[in-house]
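Asks: Let's see this in three dimensions:
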Amino acid sequence: MNHAPSISIVLPAKNESKNLPSFLPMLHLLYPDAEILLINDGSTDNTAAIARAAGVTVIDHPYSMGNGAAIKTGARHAKNDILVFMDADGQHDPGDIPALLSKLNDGYDMVVGARNSGSHASLFRRVANKFYNKLASLMTGHKIEDLTSGFRAAKASKFRKFLYLLPNGFSYPTTSTMAFFRSGFPVAYVPIHAGKRRGKSHIRLMHDGFRFFIIILRIGVLFSPMRLFLPISSIVFSLGAGYYGYTYFTENRFTNMSAVLFLSSLFIFLIGIVSEQISSLHYKNIE
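Replies: Take a look at the predicted model:
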């Protein structure tokens, strides 16, 4: 058996009554000394009752506040130095926790369980996840193997520094990963296989896929704004120069549209500089 007395396992849960009866006893069996916190995010079934009957500490939200809000609640209430975040739907294998903790002991501040391609239920999810990983890697300058994985272990003292940045929805993995990279806290990945959940997922594929994309851009701006604004400024400037060249050789004149594109490029560049300075303020007291 793998004893982990120094960890707190945080389980955000909403209407997971079908999955908890088999999942919670497994956690207790493998980690009898670990603190297990189930954050009941406004469930309308008997999720909370099942968890309490299994001897798990339950913290209730009065209504559904979102996966990220549940993560923040769990992080605030956890008593131990290491936080392990898992889904309560049975997708994550408790047997993978030692691999995360072992990597954490190598000097990393956060370790993420990177799902293999077979873990995604559809081709769309595989393609989307690969796209998000590539885009986020470009934004941060670090290789990100699984941006949206909710299975991760982190040092509590470091993770709590970014609670004010975490959104209440499903994108806390995105935000926390980029915040750790931005602050110079080392992040590692270990390969895992995530199983398929029983019951209906709370993520709406198209809606939340678009939200993830917007969140990447938003956190990219927070992480390093010039990585976003400089390419856009360059593209707009190139369009202005190209259009000016076209009108000069065809009409022998400088058009208002070229002037607008040049000015827009300058404004975007200046906004990027200001955003870069504002971004640095979020991390000035991070140690």
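Asks: going forward, measure contacts and count neighbours with C-alpha atoms only.
Replies: Noted.
Asks: Which parts of the stretch 51-200 of the chain are strands?
Replies: For the stretch 51-200 of the chain, the strands defined by DSSP state E, counting those that start in this stretch cover 57-61, 82-85, 110-115, 152-155, 187-192.
Asks: how near is the closest residue in space to residue 185 that isn't next to it in sequence to residue 174?
Replies: Nearest residue to residue 185, sequence neighbours excluded (C-alpha to C-alpha, 6 or more residues apart in numbering): residue 109, at 6.0 Å. According to C-alpha to C-alpha, to the nearest Å, residue 109 and residue 174 sit 16 Å apart.
Asks: State whether residue 21 is indeed within a helix.
Replies: Yes: Residue 21: assigned to a helix according to DSSP: H, G, I helix; E, B strand; the rest coil.
Asks: residue contacts, the closest residue to it other than its chain neighbours?
Replies: Leaving out its chain neighbours, the residue that sits closest to residue 21 by C-alpha to C-alpha, 6+ apart is residue 50, at 7.0 Å. Shown in contact with residue 50 (C-alpha atoms under 8 Å, 6 or more residues apart in numbering): 17, 20, 21.
Asks: What helix or strand is residue 50 located in?
Replies: helix 47-53 (DSSP states H and E).
Asks: Can you list the buried residues in that helix?
Replies: 47, 48, 50, 51 (16 or more other C-alpha atoms under 10 Å).
Asks: let's see this one next to it:
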Amino acid sequence: MISVVVPLYNEEDSLVELSVALKKVLDNLRCSWEVLFIDDGSTDTSYQKLQEIHKVNSKFKCLKFKRNYGKSSALQEGFKAAKGDYVITMDADLQDDPEEIPALIAKLNEGFDLVSGWKKVRHDPFIKKHTSKLFNGVTSMMVGLKLHDYNCGLKAYVRDVVKNVKVYGEMHRYIPALAHLSGFRVTEMAVTHHERKYGKTKYGLSRFFNGLFDLITVLFTTKYIKRPLHLFGFIGVMSFMAGTGILIYLTILKFFESTPISGRPLFFVGILMAIVGVQFFSIGLIGEMITKTSVENDNVIIDKTLGLGS
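Replies: Presented below is the predicted three-dimensional model:
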């Protein structure tokens, strides 16, 4: 079975056209399928459009949030509801092409766990295009997984990935990184990217800087969330040892050369580093205790459902 998860926010103009294109492609695959529209608190008539689509074909289902929670929460709820062995994600603005789905699935059949789309020829504003290039380069370097387009909405996953990789906050753009750091096989494939047909992009320059902070969070949460003492403890021990070494050096000077040390700047540096070292080590210990209680995803409130039960 194939599940297609489509997060959306105020995309009333594109939904009918998208559903027609999806049905055409999915029917040709000759397997069972479902499409899960995740309405992230739209304020236009998106949900009414989805109701009409569902009445015509019950394979098109929907979750509607009470308010706007963000794309990560929309994807996470879609992943939880998906029943397919393969899961496809795509945006609802018609810039992602449903015709790419068979090729993405074929790539999964080669043994990969996640196939990320690469908008090789992009139809985006100048700022988005070039900040995205910088963002992808930095991410590839820090994560150790070279991808040209981490944030492409068109991706294909095996079931194990969507059921085990948790996204929250604004982490949706880092799903390939999270999967890679969790041991899954990740690759990319060039896909067609169309110009936006309706509405306008929701991208802002601030999202680029937010993305860099999120990257640091990803690296920390994947490598140290279960062992914070390894990070903070290491920093703390190094700082404490450096501070102690400075104080020992000054003490030796005092006893063997009768050099006063209390007024020297190095004396205060040594004390400061020793104190900071103890504080960092303490933070690591506190972090170890905090990890005993799991951090849950955002508790979204589902407003309405179509074809997914109560």
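Asks: sorry, back to before: looking at the contacts of residue 50 of structure 1, which is nearest residue 84 of structure 1?
Replies: The closest of the contacts of residue 50 of structure 1 to residue 84 of structure 1 turns out to be residue 20 (C-alpha to C-alpha; 17.2 Å).
Asks: Just tell me what that closest one corresponds to in structure 2.
Replies: Matched across to structure 2, residue 20 of structure 1 falls on residue 15, judged by TM-score structural alignment.
Asks: Cross-check the contact I'm expecting between that match and residue 92.
Replies: Yes: with contact defined as C-alpha atoms under 8 Å, residue 15 of structure 2 and residue 92 form a contacting pair (6.8 Å).
Asks: Between these two, point out the one with more neighbours.
Replies: residue 92 (24 against 21; other C-alpha atoms under 10 Å).
Asks: List the contacts of the aligned residue in structure 1 for the more buried one.
Replies: For residue 92 of structure 2, the aligned residue in structure 1 is residue 88 (criterion: TM-score structural alignment). Residues counted as contacts of residue 88 of structure 1 (C-alpha under 8 Å, 6+ apart) are 11, 12, 13, 16, 19, 20, 23.
Asks: Next, format these as JSON lines and append distance to residue 64 of structure 1.
Replies: Compiled in JSON lines, the contacts of residue 88 of structure 1 are given as follows (distance: C-alpha to C-alpha, whole Å):
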{"residue": "11", "distance to residue 64 of structure 1": "15"}
{"residue": "12", "distance to residue 64 of structure 1": "11"}
{"residue": "13", "distance to residue 64 of structure 1": "10"}
{"residue": "16", "distance to residue 64 of structure 1": "13"}
{"residue": "19", "distance to residue 64 of structure 1": "19"}
{"residue": "20", "distance to residue 64 of structure 1": "18"}
{"residue": "23", "distance to residue 64 of structure 1": "22"}
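Asks: So which of the residues you listed is the closest to residue 247 of structure 1?
Replies: The closest of the contacts of residue 88 of structure 1 to residue 247 of structure 1 turns out to be residue 12 (C-alpha to C-alpha; 59.0 Å).
Asks: Quick check: that closest one vs residue 196 of structure 1, distance?
Replies: 17 Å.
Asks: Tell me which of those two has more neighbours.
Replies: Neighbours per residue (other C-alpha under 10 Å) separate residue 12 of structure 1 from residue 196, with residue 12 holding more: 26 against 13.
Asks: quick check, that one in a strand?
Replies: Yes: using three-state DSSP, the assignment for residue 12 of structure 1 is a strand.
Asks: so it makes contact with residue 38?
Replies: Yes: look at residue 12 of structure 1 against residue 38 with C-alpha under 8 Å: they come within range, at 5.9 Å.
Asks: joint contacts of those two?
Replies: The contact sets of residue 12 of structure 1 and residue 38 overlap at residue 74 (C-alpha under 8 Å, 6+ apart).
Asks: re earlier: could the contacts of residue 50 of structure 1 be laid out in a markdown table, adding distance to residue 95 of structure 1?
Replies: Shown next, in a markdown table, are those (distance: C-alpha to C-alpha, whole Å):
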| residue | distance to residue 95 of structure 1 |
| --- | --- |
| 17 | 21 |
| 20 | 16 |
| 21 | 17 |
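Asks: All good on my end, thank you.
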